[in-house]
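Participant: make a model of this:
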Amino acid sequence: MSEETAPESGEVVVVTGMTGAGRSTAAKELEDLGYFVVDNLPPSLLPDVVRLVDRTRGPKQPIAVVIDVRSGGFFDELRANLAHQATGRRSTLLFLEADDNVLVRRQDAARRPHPLQGSGRLLDGLLREREVLRPLRGQADVIIDTSNLNVHQLTARVSERFGTPQVLSLKVTVVSFGFKYGIPVDADFMADMRFLPNPHWVPELREFTGQDPAVAEFVIGLPDAQAFIDAYVPVLQTISSGYLREGKRYLTVAIGCTGGKHRSVAMTEALADRLRRLGYDVLTAHRDLGRE
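Facilitator: All right, here's what the predicted structure looks like:
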């Protein structure tokens, strides 16, 4: 739509299209992808929003603005802003549409009138909306027909087009904990390390933690510990593939032992190291370390 701008500038995505076609879903996905999202923006304010974001978050921050048919006569101004590079950034116009019968069903299910319906039927409002939006649709860089897409499929289409490999990768947090203090409430999956011998009962290891080399070597050197990691990592790989397919990009794995000091800490670090070597973006946390 416009000439390329400096590569360090973030993209501006303008989301528009038919009422009921999925604008809100697309905007939510863009927000999850790291975009600064502004809903129901008057087109005349687009350059002001870009300047504000440039000043407060920097020019690399990508921006998405949602504009609907209520902007009406301001669409000419929007087209002029995009055509003349008024934002100083690369801009993409995303247009969402669907068949009339699908839009009618969605609006009926939402129990909301169409903004252009007036005293007429819902279908009358949709026909007026199509006519108003026709010039924008003709200028769209990306058109997504959501007639046969569910919410997950639409978010996948948006992420495929606007996501980056870094943003779309799964973020894994492996956290150690002690059962005596309770299971972490944010854990997606939990594993119990109390099947391993406890370094607490080894006098020369008792005062150390799973972060100390002597304890880590003791725990990780156990055949059952290695067998667990070898078996559990493929499970997490299967889970991670499913999470990404369903649009979930964060996975928290809790590794527990009695007090959260020895076994769970050492196994958390070992599991995280194995996942990193497989290419996962992994953080570790030790919730209860230092509590005893």
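Participant: use CA for all of it now, contacts and neighbours both
Facilitator: OK.
Participant: next SSE after the helix or strand encompassing residue 167?
Facilitator: Element membership for residue 167 (DSSP states H and E) is helix 165-168. Later in the chain than helix 165-168, the nearest helix or strand by DSSP H and E is strand 171-178.
Participant: what comes into contact with that following strand?
Facilitator: 183-184, 249-261, 264-265, 268, 271-272, 280-289 (CA atoms under 8 Å, 6 or more residues apart in numbering).
Participant: for the comparison step, fold the sequence that follows:
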Amino acid sequence: MTETQRQDAGEVLIVTGMSGAGRSTAANALEDLGWYVVDNLPPQMMRPLMDLTELAGGALPRVAVVVDVRGRDLFAELPAALEALRERRQTRMMFLDASDEVLVRRFESVRRPHPLQGDGTIVDGIHREREVLAPMRESADVIIDTSSRNIHQLSTEVAELFTMKGAARHTVTILSFGFKYGMPPDADMVADMRFLPNPFWTESLRSLTGKDETVREFVMAQTGAEEFIDAYAQALHPVLDGYQRENKRHSVVAIGCTGGKHRSVVMARQLAARLDSVPEVTVRVKDRDLGRE
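Facilitator: Next up, the predicted model:
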């Protein structure tokens, strides 16, 4: 493995911190951002993991490794493994922390013991863990105190810290469909295009679809079509902004007509074109019922 190959292999993020401070939430947020996440990895396995990711080339550009005291005695090897890793790859460490009172409350709410409490109390386990993790906290690149954060706020902060510059923070799928085939079960919002005249009743358009230019011209020439799609796109702007603030990374806007062949297909594309310029949002179009009889 050449040095150039190692530099091109991508960044590594070590996620560690106090049990109950939100490591799983942070790991899930990173996975949603496209990181390859490995949970509860023994430090001794970091080198084989790096070998694997480097062999994968660009397929695994960013790797996050969750390492914590669940590894028991193996966790003691983390400082040495981390030093070797920093010499090999661009590496950062994120440490998640919370106050003792908050951690106790979280453990009591899930009715699980602290991994280090042994025959003692939850507080005993927390104090032991703080002693073990003290060197890691001192060397961390990012420290997040989650005492006053809920899981959505933590996910949002992780997204803000580790989203690649220029990468989309939300993906919206504009889904055309036909009401006669049932409502899309995964739709976050639904718009009904049956207020527009149906091209199906125009013989020259019946066999065509909303992808055809003549159908598009017919639909967009109808009274209210242009006004509706402009207003609906404008109304969705604050919704998409809010989804990003709440770290909701995917949404589905369903556009329906009777059969999902003409009006909904045209208007889905019209809406997508108007949302394409929304910052940090990727827009996709999918036709659920196009091609059905």
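Participant: for the stretch 151-293 of the second structure, which segments count as strands?
Facilitator: For the stretch 151-293 of the second structure, the strands defined by DSSP state E, counting those that start in this stretch occupy 170-178, 189-192, 250-257, 281-287.
Participant: how far out from the middle of the chain is the longest one?
Facilitator: Think strand 170-178 of the second structure. How far strand 170-178 of the second structure lies from its chain's middle: 17 Å, per CA atoms, centre = their mean, to the nearest Å.
Participant: ok, the last one next?
Facilitator: On the basis of CA atoms, centre = their mean, the separation between the geometric centre of strand 281-287 of the second structure and that of its chain is 16 Å.
Participant: what angle do it and strand 170-178 make?
Facilitator: 20 degrees (axes from the mean of the first three to the mean of the last three CA atoms, to 10 degrees).
Participant: can you get me the start-to-end distance on stretch 196-203 of the second structure?
Facilitator: Its first and final residues considered, stretch 196-203 of the second structure spans 17 Å by CA to CA, to the nearest Å.
Participant: which bit of the first structure covers that stretch?
Facilitator: Taken onto the first structure by TM-score structural alignment, stretch 196-203 of the second structure occupies residues 196-203 there.
Participant: measure residue 134 of the first structure to residue 55 of the first structure for me?
Facilitator: Residue 134 of the first structure is 34 Å from residue 55 of the first structure, by CA to CA.
Participant: from residue 6 of the second structure, how far off is residue 56 of the second structure?
Facilitator: 11 Å.
Participant: and the two? Which one has more around it.
Facilitator: Neighbour count, other CA atoms under 10 Å: between residue 56 of the second structure and residue 6, residue 6 has more, with 19 against 12.
Participant: A helix includes that one, no?
Facilitator: Yes - applying DSSP: H, G, I helix; E, B strand; the rest coil, one finds residue 6 of the second structure inside a helix.
Participant: that one against residue 87, yeah?
Facilitator: No - contact criterion CA atoms under 8 Å: residue 6 of the second structure and residue 87 do not qualify, at 10.2 Å.
Participant: can you list the residue ranges for helices in the stretch 51-200 of the second structure?
Facilitator: 78-88, 100-110, 122-139, 151-162 (DSSP state H, counting those that start in this stretch).
Participant: looking at those, spot the one closest to residue 218 of the second structure.
Facilitator: helix 151-162 (43.0 Å; CA to CA).
Participant: by contact count, what packs against the closest one?
Facilitator: helix 23-32 (3 or more CA pairs under 8 Å, 6 or more residues apart in numbering; DSSP states H and E).
Participant: distance from the helix it packs on to the middle of the chain?
Facilitator: On CA atoms, centre = their mean, the centre of helix 23-32 of the second structure falls 9 Å from the chain's centre.
Participant: so which bits of that helix are buried?
Facilitator: Buried residues in helix 23-32 of the second structure, counted by 16 or more other CA atoms under 10 Å: 23, 25-27, 29-30, 32.
Participant: I'd say residue 264 of the first structure and residue 256 touch.
Facilitator: Yes - the pair residue 264 of the first structure / residue 256 is scored as a contact, 5.0 Å apart, by CA under 8 Å.
Participant: and residue 100 of the second structure, how far from residue 151 of the second structure?
Facilitator: 18 Å.
Participant: cool, residue 92 of the second structure as well?
Facilitator: From residue 92 of the second structure over to residue 151 of the second structure (counting by CA to CA), the distance is 22 Å.
Participant: ok, now residue 164 of the second structure?
Facilitator: 21 Å.
Participant: again, but for residue 206 of the second structure
Facilitator: 50 Å.
Participant: need the overlap of contacts for residue 264 and residue 256 of the first structure.
Facilitator: In contact with both residue 264 of the first structure and residue 256: 176-178, 193, using CA under 8 Å, 6+ apart.
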